[in-house]
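In: Got a predicted structure plus its sequence, pasted below:
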Amino acid sequence: MIVHLDLDCFFASCERLLDPGLKHRPLAVGGRGDPFIFARQSRRNIDATLENSGAFVPTLFYDAQSDFESYFVEDEKIRGIVITSSYEARAFGIKTGMTIREALGLCPRLVVRPPNHLFYHDRSHALKKWLEKRIPVLEQYSVDEFFGDLSGWVPDEEVPAFLRALRDDIEKEFGLPVSIGAAPSKWIAKLATSAAKPGRGDGVKVLFKDEVDNFVNPLPIDAFPGIGRGFSKRLKAYKIETLGDLKAARHLLYRWKKPGRQLYHRVNGDDNEPVVAGHDRRSIGISRTIDPVYDRREIRRRLVILCRHLAHLVEKLGVRPRTLFLGIKYQFGQKAKRHVTETFLFSELALRQRVLALFDSLDIYKNLAIVRLGVSCSHFADRPATFANLFDHETETKAERLWHQTARIRQKYGVDTIRTGVEMM
């Protein structure tokens, strides 16, 4: 039996650990897309964590540690969106993605807290280590979600009692409410978790093999994890409204190649996708959506800042990339992207030089404002490069040593401790 654990309103639950007075009150945790990373003044509470893994686990955070006014109010306007909310807040119609201003309009007594991501990751990591002693194969799917495989460990008939005890122990040990689903396959287990959530179930939903079809078939297609807005619209164009309709349309899904075939078998429960205990990180990156910026000097300044943070992450991960990627999004939706692969001595300076050169060759819509920047590294070498361009070897070696030295200081005092002059201009 495969299980899926989803921590309920995780960020809000963590805030209640920090301030028990928030219990039973409408509460939201808001975010602002990290506008502070590009600030000209130093921000000591920006840091990175690599403790948790998973496809949806970011690595770099501005840890708010501030009040509502200093984080959300700018030029007398309330900025930011809701990134999670308590069930008491959801009763007022407050949803993830709603602006803070809209949320306060629906519930004037709503408590809105800035995010404390590093604390959330600390709690997630502690829970992961605890779960690894109780579930033989554990996969972290996101900061607040885990998959586990109980095959050969807990007999199927004992799974409901095992999961109820697990749920109670998590709440007792960590003070975190959790919903757990179980089924013969991975994505049906995740679907079952939705029926275990507060207001729908008692925290645990187990689907045995002969119960899966009766549970799955009547559900609307939008209920299935992985069916996004685009895929949903495409399916509904063929009058496919329920998951039962989808299961009966094998011929159609198979015409949509790999994504269609994968979705069909996940919904059918015969995808045989395993729970994977660990993922080798194949890339690491950082991207930010920004207000429209026309000034290319300002864009280059922001790329330098992104390179500094990315170099910090590369050092913490202990890898040596060979491929660098830059992506740009313009104000009217146009996109440009390019990568370069080469063997070189990695350093913050080497990264910055290559990314700025990529930008100069990539910026094809010079009259348009830029609204998103993304930089990433991949194709990690098995060992650090022992050579570089013979003419630049001494310069690149010095740059590598300087990068390691500054990394030690940033690790101790914060990634903003040492910055280049151009970042403050």
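Out: Received the coordinates, thanks.

In: Could you use CA atoms for every contact and neighbour count after this?
Out: Noted.

In: what about Leu317, how many residues close to it?
Out: Neighbours of Leu317 under the rule other Cα atoms under 10 Å: 13.

In: Would you confirm that Ile221 contacts Arg234?
Out: No: look at Ile221 against Arg234 with Cα atoms under 8 Å: they stay out of range, at 11.2 Å.

In: Neighbour count: these two, which is higher?
Out: Ile221 (24 against 11).

In: got a list of what the more buried one touches?
Out: 227, 232, 240-243, 246 (Cα atoms under 8 Å, 6 or more residues apart in numbering).

In: Which one of those is nearest to Gln353?
Out: Ile227 (40.1 Å; Cα to Cα).

In: residues near that closest one, how many?
Out: 14.

In: quick one: buried residues of the helix or strand where Tyr264 lies?
Out: Using DSSP states H and E, Tyr264 sits in helix 257-268. By 16 or more other Cα atoms under 10 Å, the buried positions in helix 257-268 come out as 260-268.

In: for stretch 13-23, same thing?
Out: Neighbour-count burial for stretch 13-23 [16+ other Cα under 10 Å]: 13-16.

In: Among the residues you listed, which one sits closest to Ile188?
Out: Ser13 (25.7 Å).

In: The closest one against Val178, yeah?
Out: No: in this structure, Ser13 is not within contact of Val178 by Cα under 8 Å, at 10.1 Å.

In: if we can go back for a sec, show me the buried residues of stretch 13-23 that map onto helices.
Out: With DSSP state H as the criterion, helices contain 13-16 from among the buried residues of stretch 13-23.

In: one more structure, for comparison:
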Amino acid sequence: MRDAPTILHLDMDAFFAAAEQAAKPSLRGKPVVVGGLGPRGVVSTASYEARGFGVHSAMSTAQARRLCPNAAYLTPRFSLYRQVSDAVMELLHALSPLVEPLSLDEAFVDLEAGGIEAGEEAARRAGEKLRRDIRAATTLTGSVGLAGSKMLAKIASEQAKPDGLAVIRPGTERRLLGPMPARILPGVGPATAEHLRRAGIHTVAEIAEAGEGELVRLLGKAHGTSLHAMSTGHDDRPVVAERDAKSVSVEDTFDVDLHDRVRVRAEVGRLADRCVKRLRSAGRSGRTVVLKVRRYDFSTLTRSETLRGPTDEPAVVREAADRLLDGVDTTGGIRLLGVGVSGLADFTQEDLFAQAASENAERAESGSLEAEALDVAGVTGSQGAPAAGRPAVRRWLPGHDVRHPEHGAGWVQGSGVGKVTVRFERPGSAPGRVRTFPVDDPDLQPSEPLPLTGGAGQSPAPAIRPKSSPGAERSGAAASRP
């Protein structure tokens, strides 16, 4: 534990939805929901306007539509989110060499390692400058928490939301934590919370009062000891610059259960290729191939096969996943499939499987990667490549980028009955006009997202502030989340 609030936690505000609002001027100030849009879709992020209707992440999209039918429902654009995330992470690294990313929109920063004075005012100035720089670089807002430990810095950033800064001063930890629910502590998930509830423990203060011995009896030595320390405000976990991934995986949930064994096998092959593409992008290889299958009754099983050495060969991973599928009963229907690679390494070991399979798989791999390119562009969706001899079905996903030689850049508002509706606008422009085209119009093409910048003349998305006065800062126990 530090005696100054020199650990910073940044959490971008409603990140995916805010990025979409910044990229699409017609959506600023309006409810936006990003996530899966099919019958089994799940909300990834909801804008603060949508949250006012009760929409939140992890809610089914169907429920969100009932609560907020007039929101803009968009499919994710991860290329845009990564672009913005890279800009934010660059600003964090300018503060300190010790930056620990937790996701695209969240990270810890060790200000002390960056040479910033060990005092509250210096930390506060660094946090405020970071927030200004993020808005200037991306037009988005982030919330900053400052404390003497990672746990408390994260709690502080939650209190600061949206678009604020909160400081938890050393010495105020126990008073602040006491009335909070047990779930606020790291490591208290649904199962642990249920164990504690059965023992009559609901708040952080009650965890501290239970004592280390009782917690060890309930939860085991490692978990009980750690939880008791955190309940008293003690957390000595360092900010770690490199978090080594243990596995790489991809998975898809299908709108309708898959019953056709040939289709299931094709989807496994497509997922294997996507997994290897992600593996290679990270400069890694792996030794163990994992297949995940969720059946019609929500039962989930995993199967794995360990190879003779690490590989990043698409054919090897595809064939291993195919062999694993042979041992799975798919009658009755499959709702989710996933393929992963674990046992990661920074090198590849020549594998006899690759030599045997490479020639036979070359043409199939080319076709699969082509189908994935179409999928990412939003042309064919999760159905993959079109059958031989049949034209590609152009499936335009809501929110995705397009370009037209006459009207320029735009985004898909919706499609159906052979038509696609596009709004032509770009970041920083005025709200654009809406036009409708046939889905197979050759002039309408998928496009990459335009960058979000805070250049002159561009109005950032309006910040939604708490009920307290604009720009107010919260410190210690006085902070509260709206």
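Out: Sure thing, it's come through. In this text the structure is predicted, and so the values were computed from the model without any measurement.

In: returning to what we had before: buried only: go through the contacts of Ile221 of the first structure for me.
Out: Buried members of these, scored by 16+ other Cα under 10 Å, are 232, 240-243, 246.

In: out of those, who's nearest Gly318 of the first structure?
Out: Using Cα to Cα, those come closest to Gly318 of the first structure at Ser232, 40.7 Å.

In: What residue in the second structure is paired with that closest one?
Out: Using TM-score structural alignment, the partner of Ser232 of the first structure in the second structure is Ala193.

In: From the chain's centre, how far out is whatever helix or strand that match lives in? Work that out for me.
Out: Following DSSP H and E, one finds Ala193 of the second structure within helix 190-198. Here helix 190-198 of the second structure is found 26 Å from its chain centre; the criterion is Cα atoms, centre = their mean, to the nearest Å.

In: After it, which helix or strand is next?
Out: Following helix 190-198 of the second structure in sequence order, the next helix or strand is helix 204-210 (DSSP H and E).

In: what packs against that following helix?
Out: Packing partners of helix 204-210 of the second structure (3 or more Cα pairs under 8 Å, 6 or more residues apart in numbering; DSSP states H and E): helix 173-177, helix 221-231.

In: Give me the contact list for it.
Out: For helix 204-210 of the second structure, with Cα under 8 Å, 6+ apart as the criterion, the contacting residues are 174, 177-182, 185, 201, 215, 227-228, 231-232.

In: one step back: which among the buried ones among the contacts of Ile221 of the first structure gets closest to Glu139 of the first structure?
Out: After measuring those against Glu139 of the first structure - Cα to Cα - the closest member comes out as Leu243, at 25.9 Å.

In: From Ser231 of the second structure, how far off is the equivalent of that closest one over in the second structure?
Out: Using TM-score structural alignment, the equivalent of Leu243 of the first structure in the second structure is Val204. Val204 of the second structure sits 6 Å away from Ser231 of the second structure, going by Cα to Cα, to the nearest Å.

In: what is in contact with those two at once?
Out: Going by Cα under 8 Å, 6+ apart, residues that sit against Val204 of the second structure and also against Ser231 are 177-178, 185.

In: which of those are buried?
Out: 177-178, 185.

In: before we move on, the earlier item: out of the buried ones among the contacts of Ile221 of the first structure, who's nearest Ile409 of the first structure?
Out: For those, the nearest to Ile409 of the first structure is Ser232 (49.0 Å; Cα to Cα).

In: surely that closest one meets Ala223?
Out: No: the pair Ser232 of the first structure and Ala223 does not pass the contact test of Cα under 8 Å, sitting 10.1 Å apart.

In: Quickly list what's touching both of these two.
Out: In terms of Cα under 8 Å, 6+ apart, Ser232 of the first structure and Ala223 are not both contacted by any residue.

In: CSV for the helices and strands packed on helix 204-210 of the second structure, including distance to Val34 of the second structure?
Out: Formatted as CSV, these follow (distance: least, Cα to Cα, whole Å):
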stretch, distance to Val34 of the second structure
helix 173-177, 32
helix 221-231, 34
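
In: Of those helices, which is nearest Phe347 of the second structure?
Out: helix 221-231 (34.2 Å).

In: Just give me how far that closest one sits from the chain centre.
Out: 28 Å.

In: moving C-terminal of that helix, what's the next helix or strand?
Out: Next along from helix 221-231 of the second structure, by DSSP H and E: strand 247-258.

In: by contact count, what packs against whichever helix or strand comes after that following strand?
Out: Going down the chain from strand 247-258 of the second structure, the next helix or strand is helix 261-281, by DSSP H and E. Applying 3+ Cα pairs under 8 Å, 6+ apart, one finds that helix 261-281 of the second structure contacts strand 247-258, helix 314-326, strand 334-345, helix 352-377.

In: Distance to Met151 of the second structure and mean neighbour count added to these, as CSV?
Out: Below are those laid out as CSV (distance: least, Cα to Cα, whole Å; neighbours: other Cα atoms under 10 Å):
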stretch, distance to Met151 of the second structure, mean neighbour count
strand 247-258, 25, 17
helix 314-326, 39, 21
strand 334-345, 29, 22
helix 352-377, 37, 16
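
In: No further queries at this time; thank you.
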